[in-house]
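K.L.:
Build the 3D model from these lines:
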Amino acid sequence: MDLADTIKDENEASNQDRAKAMICLRHHLDESLKMEYLTVKDPLMLWNNLKDRDDHLKMVVLPQASFDWIHLRLQDVKSIRVYNSAMFKIISQLKLCGENITDHDMLEKTFSTFHPRVCSCSSNTEK
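P.N.:
The predicted structure is shown next:
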């Protein structure tokens, strides 16, 4: 819609473009956020408020998600389903914060946290 200039510092966008930008931004907000930012009339101010909110959320979520990822172990849960659910929840949080978890990372995490008795079965076949 060519409205990116309305959310830049010291912009000289027209009032009409600012109004269009506000309509567009509000259209994509969750209802609770629409109510929270109802009094904000400037698209730049709304954009900056939302960015600050997002940055704060990342600052809170990332340390906990990183901690959970480090301490996630297959041997600590009752089933693969519970493990997968926990793993994908943590991965979603990490992705929200800009961290990239690859399929290789997931496989490595899973294989490295098997109970030792499960992993030692190959050495038993050699005897």
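K.L.:
okay, CA-based contacts and neighbour counts for the rest of this
P.N.:
Noted.
K.L.:
Work out which residue lies at the spatial centre of the protein.
P.N.:
L96 (1.3 Å; C-alpha atoms, centre = their mean).
K.L.:
So it sits against M59, correct?
P.N.:
No: using C-alpha atoms under 8 Å, L96 is not in contact with M59, being 10.9 Å away.
K.L.:
residues contacting the residue nearest to the centre of the chain?
P.N.:
The neighbours of L96, taking C-alpha atoms under 8 Å, 6 or more residues apart in numbering as the test, are K58.
K.L.:
One more, please, to line up against the first structure:
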Amino acid sequence: MLNLNKLDFTALEVFRRNYLKWVQDVKLYLIANNLRPAIEDETDNLVGEAEKATVMIFIQRHIHDALQTEYLADEDPRGLYVTLADQFDHQKDIFLPKARHDWQHLRSQDFKYVNEYSYEVCRIQSLLRFCNETLTE
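P.N.:
Alright, predicted model coming up:
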């Protein structure tokens, strides 16, 4: 079954290609709507059932249909979020060394235009920043 509703951002793909972007979008959306405690550790925050259901619907809408079927039994948004992280979160282990390598071997003379060089600098820096932030969480 296809998701016919307009999504707030691209759904998580089965092949993990967009996990890092997806997890960042989910966190930002939940922060903006004061729903992030629903996926955080439950020791300090009490989240109501309505908030949990809202977050669960949101996450289910933003994952591929095959993943929706695979995680159909999950009813807790934190449990689903942690399960997805366990399955897909190893990507930063792949991207971080590559980004560090690209940064160390970045040379301005390899680019024809300054804006191409600037774009590459920004791309590598944002990838490094994102990987370092997710490692410290």
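K.L.:
now the residue lying farthest from the centre of the second structure, what's its secondary structure?
P.N.:
In the second structure, the residue that sits farthest from the middle, by C-alpha atoms, centre = their mean, is Q109; the gap is 33.5 Å. With DSSP: H, G, I helix; E, B strand; the rest coil as the basis, Q109 of the second structure sits in helix.
K.L.:
what do you get for L38 of the first structure?
P.N.:
Using three-state DSSP, the three-state assignment for L38 of the first structure comes out as coil.
K.L.:
how close does E116 of the second structure sit to A99 of the second structure?
P.N.:
Remark: distance between E116 of the second structure and A99 of the second structure (C-alpha to C-alpha, to the nearest Å) = 17 Å.
K.L.:
So for the two, which sits in the more crowded spot?
P.N.:
A99 (19 against 12; other C-alpha atoms under 10 Å).
K.L.:
L72 of the first structure matches what in the second structure?
P.N.:
Aligned against the second structure by TM-score structural alignment, L72 of the first structure finds its counterpart in L106.
K.L.:
Would it be right to say that its match lies in a strand?
P.N.:
No: read with three-state DSSP, L106 of the second structure is coil and lies in no strand.
K.L.:
What about it, how many residues nearby?
P.N.:
15.
K.L.:
Then T83 of the second structure?
P.N.:
14.
K.L.:
Assumed it was part of a strand.
P.N.:
No: per three-state DSSP, T83 of the second structure lies outside any strand segment and is helix.
K.L.:
Aligned to it, what sits in the first structure?
P.N.:
Checking TM-score structural alignment: T83 of the second structure goes with N49.
K.L.:
For L29 of the first structure, see how far away its match is.
P.N.:
For N49 of the first structure relative to L29 of the first structure (C-alpha to C-alpha), the value is 13 Å.
K.L.:
The nearest residue in space to K34 of the first structure that is not next to it in sequence: which element?
P.N.:
Spatial nearest neighbour of K34 of the first structure, chain neighbours left out: R26 (6.3 Å); criterion: C-alpha to C-alpha, 6 or more residues apart in numbering. Secondary structure from DSSP states H and E places R26 of the first structure in helix 15-27.
K.L.:
for that helix, packing partners?
P.N.:
With contacts taken as 3 or more C-alpha pairs under 8 Å, 6 or more residues apart in numbering; DSSP states H and E, helix 15-27 of the first structure sits against helix 43-71.
K.L.:
For D68 of the first structure, which residues are in contact?
P.N.:
Here D68 of the first structure is in contact with I90 (C-alpha under 8 Å, 6+ apart).
K.L.:
and the lengthiest helix in the second structure, which residues are buried?
P.N.:
Looking across the second structure with DSSP state H, the single longest helix is helix 114-136. For helix 114-136 of the second structure, burial by neighbour count (16 or more other C-alpha atoms under 10 Å) applies to Y117, E120, V121, I124, L127, L128, F130, C131.
K.L.:
Among the residues you listed, which pair sits farthest apart?
P.N.:
Maximum pairwise distance among the buried residues of helix 114-136 of the second structure (C-alpha to C-alpha): 21.2 Å, between Y117 and C131.
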